[in-house]
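# Kindly return the folded structure for what I paste below:
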Amino acid sequence: MIEITHTHEDGTLVDGTDKGDGTAPILKTHGFRWFPSIKQWGIRNSRDQAARRLAINAAAEALRAAGHEVTVEIDDTPRDNATVRADKHERLEERRTGLAAKGQRLTAESAALHARSNAMVEHIPMGQPVLPGRRGQAHRNLLNRSIDTAIKGSQVARQAEAIPDRIAGSHRAEARRERPDVIKRRVDRMEAEVRGIDRRLARLAPGPSVVREQYEGDRATLLTRIEGDKELLEQARQEGQFGQYSRDNVHKHDLVRIRGQWRQVVRANAKTVSVTTGYSWTDKYGWEEVKGLRCAHVEDAEQATAETATD
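Have a look, this model is predicted:
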């Protein structure tokens, strides 16, 4: 009995396969991959995504045609954003911990290789010449093994030295995903995907179908993610990290700080701001990209308020 299951917590997994039972080529053909860490077949990046029903059903039919008994169980209930984010953070921390441990192992391995390299030649006096021909062959072979071992130790050391940067990069990438401007662009992209799914659903023939179930699963997942990200944006707005700049308070010729640079406003639109580039064209950014404002209107208003208070 082979069971193909899908949940948003675990993704798409296959139970009941054995090595050499003929299932591997079939599953691989339909997009499944072997996960050594859990010793199961599954679909990559299927956790917290709608089930890929077409691939799952095609794999199940192919397995049945090959003589296997197969059951399929799909639970496409999306998890809330807080749970998804916490779960993803936990997995990232586990990977970072694993990387740190790997770095320690590589450092120890490098030290051992260099020690072994030195031990090979420590009994040879400094400056001892290598005799020509067969008389010096053993000496020459020993030197070559020592050099090869030292080179391998240096290669391993470079791998260990790269791991802290990989861990730091993982932290930066995770922090970037939580930035309000990145969240806003993600929401816009997902909302566009939902509109595309709605158009495709409208073109489908009436009645149930696997394609309709696939679209509806994708749509439900996207709506859950959008709702959670909008809650994060609202929290950032209340904390003053997002949403304080718009066409209501930004005017033509004002200066706005975008990606660390002050740029002059050419046009303030409903969802974007166009700024100068120093060339004949302009750049367009979403309002979530604006991190600062130098506005003569605001400065004049603040000055007038200050003078009134003084009077």
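
# hey, let's count contacts and neighbours off CA atoms from now on
Noted.

# Downstream of the helix or strand encompassing residue 191, the next helix or strand is which one?
In this assignment (DSSP states H and E), residue 191 forms part of helix 180-203. For helix 180-203, the succeeding helix or strand toward the C-terminus, using DSSP H and E, is helix 210-238.

# so that following helix versus helix 180-203, what angle?
150 degrees (axes from the mean of the first three to the mean of the last three C-alpha atoms, to 10 degrees).

# next structured bit after helix 210-238?
Next along the chain after helix 210-238, taking DSSP H and E as the criterion, comes strand 255-258.

# Count the neighbours of residue 122 for me.
Look at residue 122: counted by other C-alpha atoms under 10 Å, it has 10 neighbours.

# Tell me, how many residues neighbour residue 104?
Residues near residue 104, counting by other C-alpha under 10 Å: 15.

# Proceed likewise with the subsequent sequence, for comparison:
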Amino acid sequence: MLTITHTPTEGTIIDGTSKGDGTAPILKTAGWKWGRSITAWYIPHSRDRAPHLARIEHTAAALRAAGYDVETDIDITLRDGTDAHHDRNERLTDRAAALAAKAERKATAADAAHARHDHACAALPEGGEPIKVGHHSERRHRRALDRAHTTARAAIEADAAARSAAESARIAARSTDHRYTPAVIHRRIERQSAELRSIERHLTKYRAAGHTAETSNHMHQLELNKAELERDIEYWTAVRAEQDATDGPKLYSRADLCPGCFVNCSGTWHKVIRVNAKSVTVATAYSWTDRLPYDKIADARAEDAHTPIRPGQ
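Down below sits the predicted model:
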């Protein structure tokens, strides 16, 4: 018996599978992944999210068609936003630590690979002496060259692996801080609010047509997604309010800037022509102007182009 379960803390997983039982191709096709740490198949990014009912039902139907007995146990409740995001931050911290350890191992392996290459090069005749064909040293010389070439390739590959691991560790280390920057939170709230409005429009149409969550699976999914978005918007709005109310990081606003000052966006400075409700109009090198949203402004200077302007001050 295979059991597909969904809980807020564990996400969507399937129990009862075993290696070589034939379920892997079906689950891979349906978008499931194998979790080595949990030794089970799971739907990615399903923890503390609304269950993806259509994918679950599609997977169950495909498995039943292949001759497997499948049951489902779906918990549609959502945890409090603070608890959900706290746990996610802990997972991100653990992942960053694991990637940092991996990067250190890869760097050590790269150093060892270079040491082996140096040792192999030391065995070559000095001065780049050519191979003496027919001489008793020919075979030894060719073996030494082969070792030097092999260790050189291994060192290059080890360097690439170390750089890749170091970059992954660097990105993971700043992922949590990045998620909580005011600009990122602002854009997230804007995006989620737009998604919520779209869902509400669709639900209004379904209700007008006489559908309910009990009669329409799609409407049921929309209501679950709506509850998830409302929870997340409430959480992130509270985070932004706390940032604005304390000495935490803040966004630039209309009150901070004025025509004639300078703003920095993506490393480029622009002169402000007009200050609007949600953006500033800036001059360009051409005959037209551009608009920069406040959440894209990383820094600002007064009209003298030197005096810093701090948001909220």
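
# TM-score of the superposition?
Overlay of the two chains. TM-score (TM-score structural alignment, normalised by the length of the first structure): 0.81; 293 aligned residues with a C-alpha RMSD of 2.9 Å.

# thinking again about what came up before, what's the matching range in the second structure for the helix holding residue 191 of the first structure?
Alignment note (TM-score structural alignment): helix 180-203 of the first structure is matched to residues 182-205 of the second structure.

# Contacts for the matching stretch, please.
178-179, 219, 222-223, 226, 229-230, 233, 236-237, 240, 243, 249-251, 295-296 (C-alpha atoms under 8 Å, 6 or more residues apart in numbering).

# at 6 Å instead, please
Under the criterion C-alpha atoms under 6 Å, 6 or more residues apart in numbering, residues 233, 250-251, 295 lie in contact with stretch 182-205 of the second structure.

# likewise stretch 124-144 of the first structure?
With C-alpha under 6 Å, 6+ apart, stretch 124-144 of the first structure has no contacts at all.

# list the buried ones in that stretch?
For stretch 124-144 of the first structure, burial by neighbour count (16 or more other C-alpha atoms under 10 Å) applies to 139-140, 143.

# Show me those that map onto helices.
139-140, 143 (DSSP state H).

# Nearest to residue 29 of the first structure among those residues?
Of all these, residue 29 of the first structure sits closest to residue 143, with 49.7 Å by C-alpha to C-alpha.

# Check the gap between the residue mapped onto the closest one from the second structure and residue 153 of the second structure for me.
In the second structure, the residue matched to residue 143 of the first structure (TM-score structural alignment) is residue 145. Noted for residue 145 of the second structure: a distance of 12 Å to residue 153 of the second structure, by C-alpha to C-alpha, to the nearest Å.

# go on, residue 115 of the second structure?
Taking C-alpha to C-alpha, one finds residue 115 of the second structure at 13 Å from residue 153 of the second structure.

# if you skip the residues just before and after it, what's nearest to residue 159 of the second structure?
Using C-alpha to C-alpha, 6 or more residues apart in numbering and skipping the chain neighbours, the partner closest in space to residue 159 of the second structure is residue 110 (5.4 Å).

# Distance to residue 6 of the first structure added to the ones in helices among the buried residues of stretch 124-144 of the first structure, as CSV?
Formatted as CSV, these follow (distance: C-alpha to C-alpha, whole Å):
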residue, distance to residue 6 of the first structure
139, 62
140, 60
143, 57
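
# Return the set of buried residues in stretch 199-218 of the second structure.
Residues 199, 203, 206, 213, 218 are the ones in stretch 199-218 of the second structure that count as buried (16+ other C-alpha under 10 Å).

# now these in CSV, with distance to residue 35 of the second structure?
Putting those into CSV (distance: C-alpha to C-alpha, whole Å) gives the following:
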residue, distance to residue 35 of the second structure
199, 32
203, 35
206, 38
213, 32
218, 29
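
# Among those residues, find me the one that's closest to residue 162 of the second structure.
Nearest to residue 162 of the second structure out of these is residue 199 (C-alpha to C-alpha; 44.6 Å).

# any idea how far the closest one lies from residue 237 of the second structure?
19 Å.

# ditto for residue 136 of the second structure
79 Å.

# what's the answer for residue 265 of the second structure, then?
24 Å.

# And for residue 110 of the second structure?
Distance, residue 110 of the second structure to residue 237 of the second structure, using C-alpha to C-alpha: 46 Å.

# Those two: which has the busier surroundings?
Each of residue 110 of the second structure and residue 237 has its neighbours counted (other C-alpha under 10 Å); residue 110 has more, 22 against 15.

# Could I get the contacting residues of residue 164 of the first structure?
Listed by C-alpha under 6 Å, 6+ apart, the contact set of residue 164 of the first structure is empty.

# relative to helix 180-203, how tilted is the helix or strand where it lies?
If you go by DSSP H and E, residue 164 of the first structure is part of helix 137-177. Computed by the same axes, to 10 degrees, the angle separating helix 137-177 of the first structure from helix 180-203 equals 80 degrees.
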